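Undergrad: Have a look at this prediction, sequence included:
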Amino acid sequence: MSRAGSTLVLFLVVGVGGLHAQEPDPQAGLRISREVCASCHAVEASEDRSPNPQAPSFNRIARVPGMTTTALTVALRTSHGTMPNIMLEDRELRDVTAYITGLRRP
């Protein structure tokens, strides 16, 4: 294999390896939720009433039948008339959705 070919293979191996998403971090999701979401939503596992009565608690959201990480991701990336357009980085979004879906565990 030529030097250029070897360099290309090395680049692809290193480059593709960097594309793998890190595992979501639910604890980071809780921290982000406290900062970004808690003014309207009850975000803690022990909370059932949100500061804004129109905003469901994260416990309630987590227990919606069929609620998945994908469904939450779509919901958070879609504008809602009653929810501000929150702009989260991809990593933050993965962490927040992991936190919310983790609330449905017994």
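TA: Okay, I see it.

Undergrad: drop to CA atoms for contacts and neighbour counts, all remaining ones
TA: Noted.

Undergrad: Buried residues of the longest helix anywhere in the chain, list them for me.
TA: Across the chain, the helix with the greatest residue count (assigned by DSSP state H) is helix 3-17. Buried residues in helix 3-17, counting neighbours by 16 or more other C-alpha atoms under 10 Å, are absent.

Undergrad: Which neighbouring elements make contact with that helix?
TA: In terms of contacts (3 or more C-alpha pairs under 8 Å, 6 or more residues apart in numbering; DSSP states H and E), helix 3-17 is packed against no helix or strand at all.

Undergrad: Mind jotting down where the helices sit in this protein?
TA: 3-17, 26-36, 58-62, 69-77, 90-102.

Undergrad: can you redo those helices as JSON lines with distance to Glu47?
TA: Converted to JSON lines, the helices of the chain look like this (distance: least, C-alpha to C-alpha, whole Å):
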{"stretch": "helix 3-17", "distance to Glu47": "40"}
{"stretch": "helix 26-36", "distance to Glu47": "12"}
{"stretch": "helix 58-62", "distance to Glu47": "8"}
{"stretch": "helix 69-77", "distance to Glu47": "19"}
{"stretch": "helix 90-102", "distance to Glu47": "13"}
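
Undergrad: take a look at this one as well, against the first:
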Amino acid sequence: MRTATVAVIVGIFATGSAARAQDILHGRRLALEVCATCHAVLAGQNRSPVAEAPSFEAVAATPGMTAMALNVWLTAQSHPTMPNIILSPTDVQDVSAYILSLE
């Protein structure tokens, strides 16, 4: 019984926030709702609506691009070339996971 209890507790922790941070479909929905005004957010889209805004595929293909780098960029307070969009930490993780899935 003790082993079963430990296994359940380990299972609960293993399926916690790390699993939630990888919600690529939610990230895709957010990208379409929030980012697509300026960026090409879908696979195969070459041109962004705003010429200076890189496509999400181009961002994903940037050498050294990581989830951490995207999270920092998306949570920084101000970017002169981007509107000040406020996303929850979970939303940022999901959008980052979606962008990286396009590589």
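TA: Good, I have the coordinates. None of these values were measured; they are calculated from a predicted model.

Undergrad: Please state their TM-score.
TA: Between these two chains, after superposing, the TM-score reads 0.80 (TM-score structural alignment, normalised by the length of the second structure); 88 aligned residues with a C-alpha RMSD of 1.6 Å.

Undergrad: that older thread, now for the helices of the first structure, which one comes closest to Ser50 of the first structure?
TA: helix 58-62 (8.8 Å; C-alpha to C-alpha).

Undergrad: mean shift between the closest one and the second structure?
TA: On superposition with the second structure, the mean distance recorded for helix 58-62 of the first structure (mean C-alpha distance after the TM-score superposition for the first structure) is 0.3 Å.

Undergrad: Which stretch of the second structure lines up against that helix?
TA: Per TM-score structural alignment, the counterpart of helix 58-62 of the first structure in the second structure is residues 56-60.

Undergrad: which outside residues touch that stretch?
TA: Contact with stretch 56-60 of the second structure is made by 39-44, 65, 99-103, as judged by C-alpha atoms under 8 Å, 6 or more residues apart in numbering.

Undergrad: now, which of the residues you listed sits nearest Pro54 of the second structure?
TA: Closest to Pro54 of the second structure, out of all of these and judged by C-alpha to C-alpha, is His39, at 6.2 Å.

Undergrad: Show me what that closest one aligns to in the first structure.
TA: By TM-score structural alignment, His39 of the second structure lines up with His41.

Undergrad: Could you do Thr75 of the second structure as well?
TA: Under the alignment (TM-score structural alignment), Thr75 of the second structure pairs with Arg77 in the first structure.

Undergrad: since we're on its match, how many residues are nearby?
TA: A count of nearby residues for Arg77 of the first structure, using other C-alpha atoms under 10 Å, gives 14.

Undergrad: what separates Glu57 of the second structure from Ile12 of the second structure, distance-wise?
TA: 34 Å (C-alpha to C-alpha, to the nearest Å).

Undergrad: Mind checking which of the two has more residues around it?
TA: Glu57 (21 against 10).

Undergrad: on that earlier part again, just the buried ones from the contacts of stretch 56-60 of the second structure, in PyMOL syntax?
TA: If you want just the buried ones from those in PyMOL, going by 16+ other C-alpha under 10 Å, the selection is:
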select buried, resi 39+40+41+42+99+100+102
